[in-house]
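Visitor: Below is the sequence, then the predicted model.
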Amino acid sequence: MTRRLTVRAPGIALRLDVRTLWVSGALLITAFAAVVFTVVAVGIWLPLADIVEILRGGGRRADRFILLDLRLPRVCLALLTGAALAVSGAVFQSLSRNPLGSPDIVGFTTGSATGAVLSIVVFGAGPAGSAVAAVAGGIVTALIVYGLAARGGGSVRRLVLVGIGIAAMLVAVNSYLISRARLDAAQSAAVWLVGTLNGRTWQYVYLLGIALAVLVPPLLLLNRRLEMLAMGEVSARSLGVPVPVSRLSLMVLAVAVCAVATAATGPVAFVALAAPQVTRRLTRSPAVQLLPAAITGALLLVLSDLVAQRILAPAQLPVGVVTGAVGGVYLAWLLSAQWRKGNG
């Protein structure tokens, strides 16, 4: 039986699932430990006492550069990107009522990548310009996929199949753009397309942080409607949910969140697919919950980046290589589980 904790305040009563609370707490503690280990021990050892001294404005110049210009921006961006991708994946999987309804499977991440690559290769855009182009590319791709899926009845299977087809076409477009670009722009775009945290500065952190501060609160306010939509449109309508408006609002916000994360680091694979489902299994919840999923996504990307930095040290792999390798195994398992469920 599910245990719930009721928190009361004047005019407010919140019912919180106890298991979800302690799972979220455990994930937060693990994420904090991973961040501390990454900041202290990856590469040149920085004792905690020296880190505290640097954060207070002291410390040696070389140590300040390592901590403030290299490690902290990277780990902060990993946290924000992982959380953003997980939230976006949780929304899409809830709306589609399918664990395969993830933005990187149905083409939305690839559409964001196309917009960003186009801006980099053709217009020479910087972080801000590529972010705007990624948002536009993701939203346009989402509208195309949903529009084509709706023409066939709007079934979940058709949505996934249409998204996979659109993603394949956009991959070809990205490859063509890179093949026709100048050598420096092509190299930059090719590395970006893998998904990487290498060389990222505070500028990327600020851009993504500001975007998420604007986009995530409305998603959290719509979380209750999302849970009702996950039960099905008929059930949601019977509970008074304005289905078309709510679905469109959630979709636009989730695409924008995914797009700005993609603009910051490139299309990091499988975090949006795996994090919500890992969270659902840990919390044993029938619905994907946004905040626990965000914590899981942040933890997954920090751990993946830790592996990317250490597995071939001193060389640093793009984090997308690690998430792609792990995510490929996860996707194979998920498809196998879906097949057994459909044929059981």
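Guide: Cool, got the structure. Numbering: from 1, shown residues only.

Visitor: contacts, neighbours, all on C-alpha from now
Guide: Noted.

Visitor: which one is the one residue sitting closest to the centre of the chain nearest to, not counting chain neighbours?
Guide: The centroid of the chain falls nearest to Leu85 when counting by CA atoms, centre = their mean (1.0 Å). Excluding its sequence neighbours, the residue lying closest to Leu85 (CA to CA, 6 or more residues apart in numbering) is Ala272, at 4.7 Å.

Visitor: Okay, buried residues for stretch 301-314 please.
Guide: Residues of stretch 301-314 classed as buried: Leu301, Val302, Leu303, Ser304, Asp305, Leu306, Val307, Ala308, Gln309 (neighbour count, 16 or more other CA atoms under 10 Å).

Visitor: Could you pull out the helices in the stretch 151-300 of the chain for me?
Guide: For the stretch 151-300 of the chain, the helices defined by DSSP state H, counting those that start in this stretch cover 156-179, 183-194, 202-221, 223-229, 233-238, 243-265, 271-283, 290-310.

Visitor: The third one versus helix 290-310: what angle between them?
Guide: I take that to be helix 202-221. Helix 202-221 and helix 290-310 are oriented at 150 degrees to each other (axes from the mean of the first three to the mean of the last three CA atoms, to 10 degrees).

Visitor: Quick check: buried residues in helix 202-221?
Guide: Trp202, Tyr204, Val205, Leu207, Leu208, Gly209, Ala211, Leu212, Leu215, Val216, Leu219, Leu220.

Visitor: this is the comparison structure:
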Amino acid sequence: MTSTLDSDIRMLGAVRSATRRRVLVVTGILVAVLVVLAILALMLGNRIVAPGDVLAAAFGQGPGGDRFVVQGLRLPRLTLALLIGACFGLVGAVFQSLLRNPLASPDIIGISQGASGAAVGAILLLGWSGISVSFAAFGGAVIVAAAITLLAGGFGPVGSSGRSGAVGSRFVLIGIALAFLAQAIIGYLLTRADVRDAQSALVWLVGSIGTVQPAELVVTAVGALVLSVALAVLAPRLRMLQLGDEAATGLGVRVTRTRLLLTLVGVGFAAVATAAAGPVAFVAFVSAPIARRLLGGTGPALVTSALVGAVVVTGADIVAQHAFPGLQVPVGIVTGIIGAPVLLLLLARGNRTKGAA
């Protein structure tokens, strides 16, 4: 009996050690990819900066032209791409883990559309611009999230995993309905607006990282930092919730309160990212599944999801800027092209799994 127990303990230790090694390897690879993408983002453009001069220019050294291009134009855009990519990656990981549904993404369940609708309304009806539009987008995301929560039946314990899955599916379906409602409101506002105002709103709706204002960058960075700290505190309880509400309650987790706090944090991430760049399509949706596949597990994979999101947005922004000479497309178009096949693949795999069962 004792030898069997010792063998099980050694096996468990070996599995944990292998998991930690895999996490470190995957994290290292993603960071290396981000470094390469960051260098490319700072190098490429109408003025090509040599790789050896990029770092010098970023720290205020080298020719004045290089410093202006790298520090004044490209570094703020790169920083915003990294921030919103990480935010979208985290909100996807939180919602998909919390609701146990791979479709639980802010651009599918209506939160991004709510933020977009509020921002478009602020632009077209109130004449707002800049940081004020960002706050309107944040408010729109919160309102839609609250409506979904109330209509889906709140955050109370749901008992068995099957019942939890049903609640998650209802949450997603209600969110999809509200997303269509928000799109209808946006369409109505655009048809009633002046052509020039509608054009500026449309560019924002697609999801774009264009001219980055310092105030908006600071607000995005501070919001992302505060939410990251809150998520780090709640992360252990999110892992416990994945065991089931009854098991989590037995481990001392206040299920209702924890679900509410995690949802608020997720909405915060979605609102901060959407307010900064618009609804960049599919980043939140694809980041967590890619992260879990890289790690070979089913947990939240929060850090890995954030890194994957940053890689997706940064890479997509490079493609959006430089893939078509003389034409810059919004980054949301590129991420949409990437995300749509992933969605189809996920649905196809889900159908095969059900058929095999």
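Guide: All right, it came through fine. Note that the structure is predicted; figures quoted are calculated from it, not measured.

Visitor: still on that earlier bit, isn't the residue nearest to Leu85 of the first structure right up against Val87?
Guide: Yes. Taking contacts as CA atoms under 8 Å, Ala272 of the first structure lies within contact range of Val87: 7.4 Å.

Visitor: just to revisit the earlier point, quick one: the helices of the stretch 151-300 of the first structure as JSON lines, columns for distance to Val36 of the first structure too.
Guide: Listed next are these as JSON lines, based on distance: least, CA to CA, whole Å:
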{"stretch": "helix 156-179", "distance to Val36 of the first structure": "37"}
{"stretch": "helix 183-194", "distance to Val36 of the first structure": "26"}
{"stretch": "helix 202-221", "distance to Val36 of the first structure": "18"}
{"stretch": "helix 223-229", "distance to Val36 of the first structure": "31"}
{"stretch": "helix 233-238", "distance to Val36 of the first structure": "43"}
{"stretch": "helix 243-265", "distance to Val36 of the first structure": "21"}
{"stretch": "helix 271-283", "distance to Val36 of the first structure": "21"}
{"stretch": "helix 290-310", "distance to Val36 of the first structure": "11"}
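
Visitor: Quick one, which of those helices gets closest to Leu28 of the first structure.
Guide: Checking the helices of the stretch 151-300 of the first structure against Leu28 of the first structure by CA to CA gives helix 290-310 as the closest, at 6.5 Å.

Visitor: which bit of the second structure covers the next helix-or-strand element following the closest one?
Guide: The element immediately downstream of helix 290-310 of the first structure (helix or strand, assigned by DSSP states H and E) is helix 319-343. Mapped onto the second structure using TM-score structural alignment, helix 319-343 of the first structure spans residues 331-355.

Visitor: mean deviation of that stretch from the first structure?
Guide: Mean deviation of stretch 331-355 of the second structure relative to the first structure after superposition (mean CA distance after the TM-score superposition for the first structure): 1.1 Å.

Visitor: Pull out the buried positions in that stretch.
Guide: In stretch 331-355 of the second structure, counting by 16+ other CA under 10 Å, buried: Val331, Gly332, Ile333, Val334, Thr335, Gly336, Ile338, Gly339, Val342, Leu343, Leu346.

Visitor: Tell me which stretches of the stretch 1-150 of the second structure form helices.
Guide: 2-43, 51-58, 64-67, 75-99, 111-124, 131-152.

Visitor: Show me what the fourth one is packed against.
Guide: The elements that helix 75-99 of the second structure packs onto, with contact taken as 3 or more CA pairs under 8 Å, 6 or more residues apart in numbering; DSSP states H and E, are helix 2-43, helix 161-192, helix 214-241, helix 255-277, helix 283-295, helix 302-322.

Visitor: Tell me the residues of the first structure aligned with the last one.
Guide: Translated: helix 302-322 of the second structure. Going by TM-score structural alignment: helix 302-322 of the second structure matches residues 290-310.

Visitor: how far is the matching stretch from where the chain is centred?
Guide: 10 Å (CA atoms, centre = their mean, to the nearest Å).

Visitor: How about the contacts made by the closest residue to Leu290 of the first structure other than its chain neighbours?
Guide: Setting aside the residues directly before and after it, Leu290 of the first structure is nearest to Val87 in space (CA to CA, 6+ apart), at 5.6 Å. If you count contacts by CA atoms under 8 Å, 6 or more residues apart in numbering, Val87 of the first structure has them with Ala254, Ala272, Pro276, Leu290, Leu291, Ala293, Ala294.
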